[in-house]
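Chemist: task: produce atomic coordinates for the following.
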Amino acid sequence: MTARFALVDVFHDGPFTGNPLAVVSGADLDTATMQAMARWFNLSETAFLLPPTHPEADYRVRIFTLAHELPFAGHPTLGACHAWLALGGTPRQAGRIVQECGAGLVPIRQNGDRLAFAAPPLLREGPVEEATLRDLLAVLRVDRERIVEARWADNGPGWVGVMLASADEVLAVEPIRRHEGRIDIGLVGAHAPGGDVAWEIRTLFSDGAGALVEDPVTGSFNAAVAGWLRETGRATGPYVAAQGTRLGRRGQIFVDYDGADWIGGRTLTVAEGTLPVDLASRQAQFA
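Modeler: Below you'll find the predicted structure:
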């Protein structure tokens, strides 16, 4: 038995500049096999396309990191939608796609060469506890006085947001490389006014084996940041954020407001093929 897969470049600014996503479709896989395949792809996330179970959804997706399943994540949402459309998927409503995932239903819209999802509600928000903040500062190797604001920004992956005074300060952070236990940190800092890009984003997460990994582009954290900036008056209209700069990427995130926060980016299939699902199932038995 085989499954189809596509490698999709999400939030790119030209081929091979965004965040790669593996999208697997066309096979009935158990959870252990999905997790084994996600570990093998060795990307920040792997998405699995499935038939919807909700009457309003166009398709369903399950999203896996190297270590666990997520109820929602941003670049897998856009990449899975891109792959579903490329496979011939037709939305119930032209120009509007509804994705079903662990966090519920997520609206997605097409805008020229970009897809955008409506930011889901936060699962946790508000100030960060003192003990958690101390841990964050130790991981980031940042002095407390450099923190403009820190707050929970968890819409699924568990992000804690840390705002610094500028984009340059965000880019200068040199975090530790190993951290025992799960941690998900997002950094945000403003660029100088008048440029093409308004904000610089970085995200760091633990891979389940103690290593701290930097994600090239993170739609879920950008979605949380969009609400944060709007609620605090730091952004009052559309803007563009950059991410992946320290990794040599050129990720671009387009944020719009129209009663909802829409998080958009360009998507592109860069490779596709088939996978031997039986082998993956056997590997899952030994994981």
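Chemist: every contact and neighbour count from this point should use C-alpha atoms.
Modeler: OK.
Chemist: which parts of the stretch 101-250 of the chain are strands?
Modeler: Listed in chain order, the strands of the stretch 101-250 of the chain (DSSP state E, counting those that start in this stretch) span 104-111, 114-118, 124-127, 149-154, 160-163, 184-190, 199-206, 212-215, 239-243.
Chemist: pull out the buried residues from the third one.
Modeler: Think strand 124-127. Within strand 124-127, the residues that count as buried by 16 or more other C-alpha atoms under 10 Å are residue 125.
Chemist: also the first one?
Modeler: For strand 104-111, the buried set under the neighbour-count rule, 16+ other C-alpha under 10 Å, comprises 105-109.
Chemist: quick one more, to check against the first:
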Amino acid sequence: MKTRPFKQVDVFTATPYRGNPLAVVLDGSGLDDDAMQRFAQWTNLSETTFLLPPTEPTADYRVRIFTPGGELPFAGHPTIGSCHAWLQAGGKPRARGRIVQQCAVGLVALRREEGGRLAFSAPPLRRSAPSPSLLAKVAGALGLKAQQIVAAQVLDNGPVWFGLLLSDADTVLGLAPDHGLLKALGVKVGVAGVPAAPEEPMLIGRSNREARAFGGRAPAATADESQGDGAKIDLEVRAFAAPIGVEEDPVTGSLNAGLAEWLIADGHVPARYLAAQGQCLGRAGRVHIERDADGTVWVGGDAVTCIDGEVSL
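Modeler: The predicted model follows:
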């Protein structure tokens, strides 16, 4: 074993402990697959990454991404979190204002946005209509009725997500999935819904009666009440990934990338919007989506370092 620089980063939030945590080993050299997998199981986070020198001449660094259950070719919150950690540790991009990450899915471009926020270019998306029989089984595992599903697509941008657009955000927030059944089906499911426009401004303080009416959760809001920045939420998202050992992921970049490419293309959401994820886990993840004039979809989020030190591996 040797001592290696290490950071634990909270991603898709500017407020520590409100987003999705990521473990980053800044020097993964000399570690074999088993050692990386063991450490990812030990951290017990949705993802752990290991930074390595690039093998592609145009890349700034290479990353390997592990869940407790295995390696991923690409994932969004590890992309933003790893880039944040690499830059904070003194990494210097080859090109000004642009960072290139190498991972198993290929080269992923990142850019710095207003306020230092990072955004990655969504990988190419392959999507298709799910089989009616599988759709019915997934709906059953989520406790959904057919009329609550507006649209469905299988989304593949490295990870494969079974994407569902539901009738509204409150339906998304009210789901209580059968995770064992989802695991048996072998599908990772991402659900999304648009918040209803409130008849009057939402207030931060709500009565216990109001909370009980929403199953103990606050109603879907159009303003970022938890972080207090007044940002309008355009889409509420949840991600269930029991097949890889994560029943519900707090904030999911790859899913939000796939949802954005699908939902924008089919006219369900505008070309620029803000997604919220993690409310049911006590988090307040915020994912900034923007499609450029050339069709490139950028998935952005803040990141903050919560632990900075060393690890023996």
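Chemist: could I get the strands of the stretch 101-250 of the first structure in CSV, plus columns for distance to residue 31 of the first structure?
Modeler: What follows is those, written out as CSV (distance: least, C-alpha to C-alpha, whole Å):
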stretch, distance to residue 31 of the first structure
strand 104-111, 19
strand 114-118, 25
strand 124-127, 26
strand 149-154, 24
strand 160-163, 27
strand 184-190, 23
strand 199-206, 21
strand 212-215, 24
strand 239-243, 31
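Chemist: residue 1 of the first structure: which of those strands is closest?
Modeler: Minimum separation from residue 1 of the first structure across the strands of the stretch 101-250 of the first structure (C-alpha to C-alpha) falls at strand 104-111, 30.1 Å.
Chemist: what lies in contact with that closest one?
Modeler: Here strand 104-111 of the first structure makes contact (C-alpha atoms under 8 Å, 6 or more residues apart in numbering) with 57, 78, 95-100, 115-120.
Chemist: from those residues, pick the one nearest residue 50 of the first structure.
Modeler: For the contacts of strand 104-111 of the first structure, the nearest to residue 50 of the first structure is residue 100 (9.4 Å; C-alpha to C-alpha).
Chemist: what would the buried residues of strand 104-111 of the first structure look like in TSV with distance to residue 273 of the first structure?
Modeler: Output for the buried residues of strand 104-111 of the first structure, formatted as TSV (distance: C-alpha to C-alpha, whole Å):
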residue	distance to residue 273 of the first structure
105	29
106	27
107	28
108	26
109	27
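Chemist: how close does residue 95 of the first structure get to residue 110 of the first structure?
Modeler: As judged by C-alpha to C-alpha, to the nearest Å, residue 95 of the first structure and residue 110 of the first structure stand 5 Å apart.
Chemist: for the stretch 151-300 of the second structure, what spans make up the helices?
Modeler: Per DSSP state H, counting those that start in this stretch, the stretch 151-300 of the second structure carries helices over the ranges 169-173, 179-185, 208-213, 253-265.
Chemist: which residues in the second structure does stretch 225-240 of the first structure match up with?
Modeler: Counting by TM-score structural alignment, stretch 225-240 of the first structure lines up with residues 259-274 of the second structure.
Chemist: what are the contacting residues of the matching stretch?
Modeler: So stretch 259-274 of the second structure is contacted by 125, 127, 155, 163, 232-235, 286-291, 297 (C-alpha under 8 Å, 6+ apart).
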